[in-house]
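A.B. asks: With the input below, show me the fold.
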Amino acid sequence: MSEKVILCDMDLSQLTEYMTENFAVKPFVAGQLYGWLIKGADFADMTNLSKTLRAALSERCVAQPVKIVRTLTAADGTQKFLFELWDGNVVEGVLMKYKYGNTLCISCQVGCRMGCRFCASTLGGLVRNLSAGEMLGEVIAVNALGKDRYVTNVVMMGSGEPLDNYDNTVKFINLLCSEQGLNFSQRNISLSTCGIAPQMRRLAEEGLSVNLTVSLHNPDNEQRREIMPVANAYSVEEVISAARYYFEKTGRRIIVEYTLIDGQNDSYSHAMRLAALLKGMSAHVNVIALNPVKETGLKGTSGVKLQKFLQYLEKFGVSATRRRTMGQDVEGACGQLRRSYLRGEHE
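C.D. replies: This next block holds a predicted model:
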């Protein structure tokens, strides 16, 4: 049996072409179908389509490639979702509520091969990439929960490295921002990378205006290699140079993520070297308290030392704030919920 077609992988024009060629329907029927898809409907719900067409679609296609199978709600209102993909794999997402709207952190891969020591997503390695429609499906699934959880901002900071799934990531951004679809503003999308420098430069040439977030975590190449294997391929200098290029091409300020690990990257000298790297660059540093992952053995910096680090950066003229920690009481760190779910299934 051939693999089913994920309809959410297509924009309206592609879906229209697919439907007219494969199901011999008129273009307006494809428009009706598309309207149902972005609302999170399954084929059975599409009552303005004929039963015959719905049955044929069910045999050959997937309407919603993502469904929510578990929801955890934190004391601060943050919600952690376990998403089951159409093939049984699971990924996770986090919905964070702010005054300006709802931000959904989505996954772009099942697992991850980047090997960052502080991240639970990478502990089992990479299983597979998500398609563009599956990424879109995460947003659609949360939107379907109701207006109070309607997604206004998307951050690609869940499981996986977006630039290691480059083509699907760019396609997802275009699908999300399609005027006929969810009509997102690209400026409400943030893409986080561990620093695949050539792909950062390639992204700069796409003509997009999404926000680029660079997971740096240490300004010293040797020390960065100890926690981020990607640093064996691309030096800090190469990563920052690519980030500068992205800013030059897009005009979008770069966000630098810096997770503080006790005794490893939280000293005065680290702050000074970070400031030197970013000198003359339009950048803002998000200083992050480590979300502990038991298997890594890494310890987060104390709140007092974190505040001192922020003061050091301020002294050196670096724009920096502490990133608000949300959802910590519901396995909020990337990959934790999926990992505990899989352990529970197989133990």
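A.B. asks: For the rest of this, base every contact and every neighbour count on C-alpha atoms.
C.D. replies: Will do.
A.B. asks: sec struct for Glu206, please.
C.D. replies: coil (DSSP: H, G, I helix; E, B strand; the rest coil).
A.B. asks: Tell me how far it lies from Met200.
C.D. replies: As judged by C-alpha to C-alpha, to the nearest Å, Glu206 and Met200 stand 10 Å apart.
A.B. asks: Compare the two (neighbour count), which wins?
C.D. replies: The residue with more neighbours, out of Glu206 and Met200, is Met200; 22 against 11, by other C-alpha atoms under 10 Å.
A.B. asks: run this one through as well so I can compare:
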Amino acid sequence: MSLMQHDTATSTPESAPAASADAMARPVAQAPADKPVLIGLDRTELAEALAGIGVPERQLRMRVAQLWHWLYVRGASDFADMTNIAKDLRAKMAEAFSIRRPEMVSEQISSDGTRKWLFRFPPRGAGRPVEIETVYIPEEGRGTLCVSSQVGCTLTCTFCHTGTQRLVRNLTAEEILAQILVARDRLGDFPKGETPAGAAVPSEGRLVTNIVMMGMGEPLYNFDNVKKALLIASDGEGLSLSKRRITLSTSGVVPMIERTGAEIGCMLAISLHAVRDELRNELVPINKKWNIAELLDACRAYPGLNNARRITFEYVMLNGVNDSLADARELVRLLKGIPAKINLIPFNPWPGSPYECSDWEQIEAFAEVVNRAGYASPIRTPRGRDIFAACGQLKSESERMRARDRAAAETAAAAS
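C.D. replies: Reported below is the predicted structural model:
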């Protein structure tokens, strides 16, 4: 879906400069497929699960609170670590349930410190195990985790690498939360955790400070699971991420935008990328269903919108396509009256992409127009390009390998 889709590979992409590959310091155990996983359950569901293994009703509230604390404050992935819970109950939970992390296939580290993880999850109706990518972007004073919501995508945005991978299935709330938990594990962001030597992370405080639902997939086409995961992520007695530090990016699923504000309460980002319906129909085909006017009307009505809670409009800079100064002026006109900021994103190329990034001088001239109109429009310096972890580059490695094989076969056939 959105622009932060990245690309994880077990080896360095052929077209990219070499990046350091971090040998996994700690093996990540795969959750047993035959046990229900407690990660991602809300408190009511956890109580039901514990009642099912014989926990007395009078103890349920206390046991749920203990379990919630261990899962989301302490980051436990083994029941044996829950030392304030009786051994016999720990044994019962271990026999009935799993809290282990998903399988991590690979971890790549860019020369700029960006990290990309490739996760493998059970089929869950897909016919075979599925893979997704998650990216950690360290910056001064913050660490942003770009989280995926689907395996593949249905939206076929023409500038986005993930859009070339067909949708396989939605991720569950557990699988969405697992990306956050493993990132915090790997970075040493839980109590008693150890940050890898030399890791690029904020110098103090939390290491994962912000969550952006901008990875693989369209979050609003998986609303229930995304909502459940984000409400757990923002729970004050658990992961405790401020809703102002959680941003959900949509390509424009208009009917779900109001529900996002009312039921999740997170920040909103819109993958806009064009100021005319004719062009946006091509770049972001969902525009044929809900056009720019309908999308902006939904933005104006977003619950909680004000100058302190602005909507971010993402705009990828494509050379000769959407980057004229006339486009910049029309963008300003369209957003008039909406508390907003504009995120200008230099296009990140990928194999077979039909576009080129705008010239830097043109990007700066475009930014000057929107800045003069009062919109904060930082130009995002591309991060993680050398490991295909930059905006618009995400794709599961198995799908990438199949694409390489198809391209090689076509080349061989053409040469014969």
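A.B. asks: Any idea what the TM-score is?
C.D. replies: Once superposed, the chains reach a TM-score of 0.89 (TM-score structural alignment, normalised by the length of the first structure), with 345 aligned residues with a C-alpha RMSD of 2.6 Å.
A.B. asks: now the aligned partner of Gly125 of the first structure in the second structure, nearest residue through space, not along the chain?
C.D. replies: Alignment note: Gly125 of the first structure maps to Arg166 in the second structure; criterion TM-score structural alignment. Nearest residue to Arg166 of the second structure, sequence neighbours excluded (C-alpha to C-alpha, 6 or more residues apart in numbering): Gly152, at 5.2 Å.
A.B. asks: Kindly list the longest strand within the second structure.
C.D. replies: strand 130-139 (DSSP state E).
A.B. asks: Quick check: that one compared with the first structure, mean distance?
C.D. replies: Mean deviation of strand 130-139 of the second structure relative to the first structure after superposition (mean C-alpha distance after the TM-score superposition for the first structure): 1.2 Å.
A.B. asks: the inter-axis angle of the helix or strand following that strand versus strand 130-139?
C.D. replies: The helix or strand immediately downstream of strand 130-139 of the second structure is strand 142-146, counting by DSSP states H and E. Taking axes from the mean of the first three to the mean of the last three C-alpha atoms, to 10 degrees, one finds that strand 142-146 of the second structure is oriented at 160 degrees with respect to strand 130-139.
A.B. asks: corresponding residues in the first structure for strand 142-146 of the second structure?
C.D. replies: Under TM-score structural alignment, the match for strand 142-146 of the second structure in the first structure covers residues 101-105.
A.B. asks: quick one: that stretch to the second structure mean distance?
C.D. replies: Mean for stretch 101-105 of the first structure is 1.2 Å (mean C-alpha distance after the TM-score superposition for the first structure).
A.B. asks: Identify the residue of the second structure aligned to Glu314 of the first structure.
C.D. replies: Using TM-score structural alignment as the criterion, Glu314 of the first structure maps onto Asn371 of the second structure.
A.B. asks: Look at that match and say how many residues are nearby.
C.D. replies: Counted with other C-alpha under 10 Å, Asn371 of the second structure comes out at 16.
A.B. asks: what's near enough to touch Pro349 of the second structure?
C.D. replies: By C-alpha atoms under 8 Å, 6 or more residues apart in numbering, the residues touching Pro349 of the second structure are 355-357, 393.
A.B. asks: of all the residues you listed, which comes closest to Met214 of the second structure?
C.D. replies: Ranked by distance to Met214 of the second structure (C-alpha to C-alpha), the contacts of Pro349 of the second structure are led by Gln393 at 11.4 Å.
A.B. asks: Verify the stated contact: the closest one with Gln165.
C.D. replies: No - if you go by C-alpha atoms under 8 Å, Gln393 of the second structure and Gln165 don't touch, sitting 11.3 Å apart.
A.B. asks: These two - which one has more neighbours?
C.D. replies: Ranked by neighbour count (other C-alpha under 10 Å), Gln393 of the second structure and Gln165 place Gln393 first, with 29 against 22.
A.B. asks: Alright, calling it a day.
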